[in-house]
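J.: Build the 3D model from these lines:
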Amino acid sequence: MYGGWAGLRTVVAAVGALTVTAAASPARADGGTGVRAQAVHGAPEGADGPLLEAGGRTYTDRLAPGEHKSYRVRLDASSDAYVSAVVLPRPGSTMGLRDGIDVSLRAADGTPCGPARHRSFLSEGGAYPLADHVEHLAGAGGACGAAGIYRFVVARGDADGGDAAPVPLELRHTSERPAAGSPAPDPDPGPGSWSSQPPSASAGPVRGVTGGSGFDDAAQVGGGTWQDRIRPGETRFYRVAVPAGQQLFAKATFGKAPGPYVANGVRLGLNDAARGHVMNRTGAYGGDPATVALATPPAAGPGALRGGEAERGMGRAGWYFLQVSLNAKAAGARSGPVPVRLAVGLAAARKDAGAGLLPRVLGGRPAAAHGGTAGGGGWLRAFGYTGVGVGAALLLGLGGWVLLARRAGGR
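T.: The predicted structure follows:
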């Protein structure tokens, strides 16, 4: 649906060149398809766990509610390193409201290397996969800047009445040399000011695809519209190459299926090549067709180091992973698959015209990309102030008009 705009040939050529570059870098590999996983057993927090070697290997473990597991990683001072954890709950399982995972990186003496990253299971009665990573960037200063052995800690939350069974855990350590001559970040990137509207596109053929069951077997897709089928409780994975300076637009449309209304019935998520969280969108599903969409900031664009979560998540060009999920309760007793259409598009970065204008005039923060509370409040306040100003001007003008009328009448 989004694949037919002008300049597509340029984008395709850029993606083709990017594919060659991406395959040469471990952190931008094709998801590790065909790489056999190695089972490990993490140690209690604070103890020396197994060593996770950098490269394309996937390690597997299991994580129970309330459990903390520690692993060792060897990091140097000249490479960017990413250590990720992926949790794959049983389809249809009900997770506790406080259940989820925290991932953190710590120096050998226990010093935290930045804040922990927290991810929660999102849907009652149909938990979705969780994935995120910690990063150790070349040139980092402080206690975590030196080369050496670090601890990667994965902690799970309280089951709190939900599924108390251990969940499968996938671990991965990737590293790469930072790109030479990378542009300095924009000192005022304006998070949320990138356009969320996909470019206009002409209708094109709908191609069939079968999404993977995880990152390692994710199906490759490009610009255009793709048709798949998904069963209740499933998550389908797709990978798409995003060149530097390009925004990714994706929209998943779920077909009609009998079943009850579920608030978080459908989902479209996005992760980077190192399994890091970029963004997540959910929507209600009650049997009628439903759509959920996302739009990203430009890959490797300004604000990658200082912007919001989405800007940081899109900090580099390369492979990105789309996840399409259908809640286990969304289709009721229906046992067959539900049709889903995935529209994917890439376009040169475009600023959202006027985004953040009034909040900046008022001295506030830029408006949120999708109308968050702070952004909405800023616009409402601006509208209120404008209304007061206009009202005052009208009253002053009316008063002047009345005064002139009285003077004219007295002549």
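J.: Please count neighbours and contacts with C-alpha atoms only from this point.
T.: Noted.
J.: in this structure, which spans are helices?
T.: Remark: helices assigned in the chain by DSSP state H are 8-23, 309-313, 357-361, 373-409.
J.: For the ones you listed, give me TSV that also has distance to residue 174 and mean neighbour count.
T.: TSV is the format used below for the helices of the chain (distance: least, Cα to Cα, whole Å; neighbours: other Cα atoms under 10 Å):
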stretch	distance to residue 174	mean neighbour count
helix 8-23	13	15
helix 309-313	16	22
helix 357-361	39	16
helix 373-409	36	13
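J.: out of those helices, which comes closest to residue 164?
T.: helix 309-313 (30.2 Å; Cα to Cα).
J.: Quick one: residues in contact with that closest one.
T.: With contact meaning Cα atoms under 8 Å, 6 or more residues apart in numbering, helix 309-313 is reached by 191, 271-272, 276-279, 296-298, 301, 303-306.
J.: Which of those sits closest to residue 332?
T.: residue 279 (27.7 Å).
J.: Touching, that closest one and residue 271? I think so.
T.: Yes: contact criterion Cα atoms under 8 Å: residue 279 and residue 271 qualify, at 7.2 Å.
J.: more neighbours, the two?
T.: residue 271 (23 against 19; other Cα atoms under 10 Å).
J.: returning to that earlier point: the contacts of helix 309-313 in strands, which ones?
T.: 271-272, 277-279 (DSSP state E).
J.: Can you tell me, leaving aside adjacent residues, what's nearest to residue 252?
T.: Distance criterion Cα to Cα, 6 or more residues apart in numbering; nearest residue to residue 252, sequence neighbours excluded, is residue 342 at 4.5 Å.
J.: What's the separation between the one you found and residue 248?
T.: If you measure residue 342 against residue 248 using Cα to Cα, to the nearest Å, the figure is 13 Å.
J.: this one as well, want them side by side:
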Amino acid sequence: MLMMRRGRVHRAAAIAGAMCAVVALPGQARAAEGEPNPYRFASSAQDIEGGADTADATQIDAGATYRTSIGKGKQLHFKVRLDAASHAYASAVAVPRLGAQLSFQDGIKVSLRDGQGEVCGEGDARFGPGGIPKPVAANADRTVSAGGESCQQAGTYYVVIERSSKDSSSPGDWAVELRLFEEPQLKSGGNSVPVESWPTTMPELPTGAAQQRAGGTGFNDARALTQGVWRDEIEPGRTRFYRVPVDWGQRLFAKAELGSSQNRGMVGNALSMSLYNPARGFVLHDTARYLGEPVGVQLDPLPAVAYENRWGKNVDQRAMRFPGWYVLAVSLHPKTDSYGPGALPVTLRVKVDGPAKDREYARPAGVFSVAEQDEGAAAAGQTDGEARHSDVLRVVGVVAIGVGSVLVFGLGLWTVVARRRDSRGRGGRRGRRVAVQGGAVPQVTGASGSSDPADTPTPTPTQYGPPQGW
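T.: Predicted structure coming up:
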């Protein structure tokens, strides 16, 4: 009997151990083709379907977040009410499945149009060289300007999202996160004449020991970085997101570096880095091949953040038009797994140059402020020790719930079987069970009908031990 019980304990321990292994090691297996991308959507995102044309466009609201999907070669139409004073930005993040076959020409396009179909602004995002199935974002703007003729009135506007894919690309749907941001006017008004040039020399980037900081899976859980040197480990085929506060008058410089490897070979577009502004508008991108020797990608020198940049000549200048948290997305090509199993170490050097200028919006600006706090900000501000502690607590909680469920189920089964065995031992010989009526509690009676506990058979170990066969 003792050996039987030990065997049962060992089997229960084995079950609990297996559950721990499954929960604690979710990211060690290679991603299979078609596996969902780990991109974290906003917890407040509402599921929605876009219309096939403007006639059946789906209503959305500024400030809300939506989740939808788009098929190959499809268009989605949405409508929104805009006032006559705020600048508006419609943003779409396209999230293909891991392992999808994509072309560098595949991508997503967003346009914002007025009620007459006039295009107010448009933007697109491509997966770029290597066709890595990573999250990419694009936005379109409606800019209000003195003397402007179109797209200036209050009324109904349309957001159109288009997917472009080559015939050879995977046909599966892409998940899409949709948001529309409104930027208020400046309290003191703004100059409409942008600067025409800015320094193009790279300053010295931070050096010294790197601090460990694990990036997020998307815009909503991007980890906060300040000026300094940071280190992360990125799995082949994955993208990590980081966010940096940049205020009025400041310039952002950043570089990502991939260290040396004992293995040799060449992977084109192995390391890439993209920069997005607070409205998830694309700013610029850099990529580099990897030969097993140290390599880096860095942002070209950008102008200081200024309201006037919105009327600049270049896309990257126009994107640096407001303060807030700018997002760095660093990706590794899936083929970098040829340099060895597991994640590869990546170092980021971040510099925010210049003092912040004092410019104010006429009303609270939301994401267009370095003080903005979204749902990922609390986690983003954690140290890695705190983040690991939180992760451990989550794992322990999940394991405890799972193991507890197994034990509760086992004890419940044990009790049911034991009671049935006990009932069979008494039924027809020493007692009977009184029917439950009106919620009365069942009672076990002796042969004489008495409910005296003395007439109740005493349980033996064979009656109330673990069910046979455990």
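J.: residue contacts, the residue nearest to residue 252 of structure 1?
T.: Residue 342 of structure 1 neighbours (Cα under 8 Å, 6+ apart): 225-228, 250-253.
J.: For the longest helix seen in structure 2, name the packing helices and strands.
T.: In structure 2, taking DSSP H as the definition, the longest helix is helix 384-426. Judged by 3 or more Cα pairs under 8 Å, 6 or more residues apart in numbering; DSSP states H and E, the packing partners of helix 384-426 of structure 2 are helix 2-24, helix 461-464.
J.: May I see the ones you listed organised as a markdown table, with distance to residue 207 of structure 2 and mean neighbour count added?
T.: Formatted as a markdown table, these follow (distance: least, Cα to Cα, whole Å; neighbours: other Cα under 10 Å):
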| stretch | distance to residue 207 of structure 2 | mean neighbour count |
| --- | --- | --- |
| helix 2-24 | 34 | 14 |
| helix 461-464 | 69 | 14 |
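J.: Next, format those helices as TSV and append distance to residue 334 of structure 2.
T.: Converted to TSV, these look like this (distance: least, Cα to Cα, whole Å):
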stretch	distance to residue 334 of structure 2
helix 2-24	23
helix 461-464	57
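J.: between those, which one is nearest to residue 394 of structure 2?
T.: helix 2-24 (9.8 Å).
J.: what's the spacing between that closest one and its chain's center?
T.: Centre-to-centre, helix 2-24 of structure 2 and its host chain are 34 Å apart (Cα atoms, centre = their mean, to the nearest Å).
J.: report the angle between the axes of that helix and helix 384-426?
T.: Angle, helix 2-24 of structure 2 to helix 384-426, by axes from the mean of the first three to the mean of the last three Cα atoms, to 10 degrees: 140 degrees.
J.: List of residues touching helix 2-24 of structure 2?
T.: Contacts of helix 2-24 of structure 2 (Cα under 8 Å, 6+ apart): 395, 398-399, 402-403, 470.
J.: Quick check on these: which are buried?
T.: 395, 398-399, 402-403 (16 or more other Cα atoms under 10 Å).
J.: how near is the counterpart of residue 66 of structure 2 in structure 1 to residue 84 of structure 1?
T.: Under the alignment defined by TM-score structural alignment, residue 66 of structure 2 is paired with residue 59 of structure 1. Distance of residue 59 of structure 1 to residue 84 of structure 1, given as Cα to Cα: 10 Å.
J.: Name the residue in the two with the higher neighbour count.
T.: When neighbours are counted by other Cα under 10 Å, residue 59 of structure 1 and residue 84 differ, and residue 84 comes out ahead with 23 against 19.
J.: Quick one: map residue 228 of structure 2 onto structure 1.
T.: By TM-score structural alignment, residue 228 of structure 2 lines up with residue 224.
J.: surely that match meets residue 345?
T.: Yes: between residue 224 of structure 1 and residue 345 there is a contact under Cα under 8 Å: 6.4 Å.
J.: who's more crowded, these two?
T.: In terms of neighbours (other Cα under 10 Å), residue 345 is the more surrounded of residue 224 of structure 1 and residue 345; the figures are 27 against 21.
J.: Map the more buried one onto structure 2.
T.: Using TM-score structural alignment, the partner of residue 345 of structure 1 in structure 2 is residue 351.
J.: Contact partners for that match?
T.: Here residue 351 of structure 2 is in contact with 205-206, 226-228, 252-254 (criterion: Cα under 8 Å, 6+ apart).
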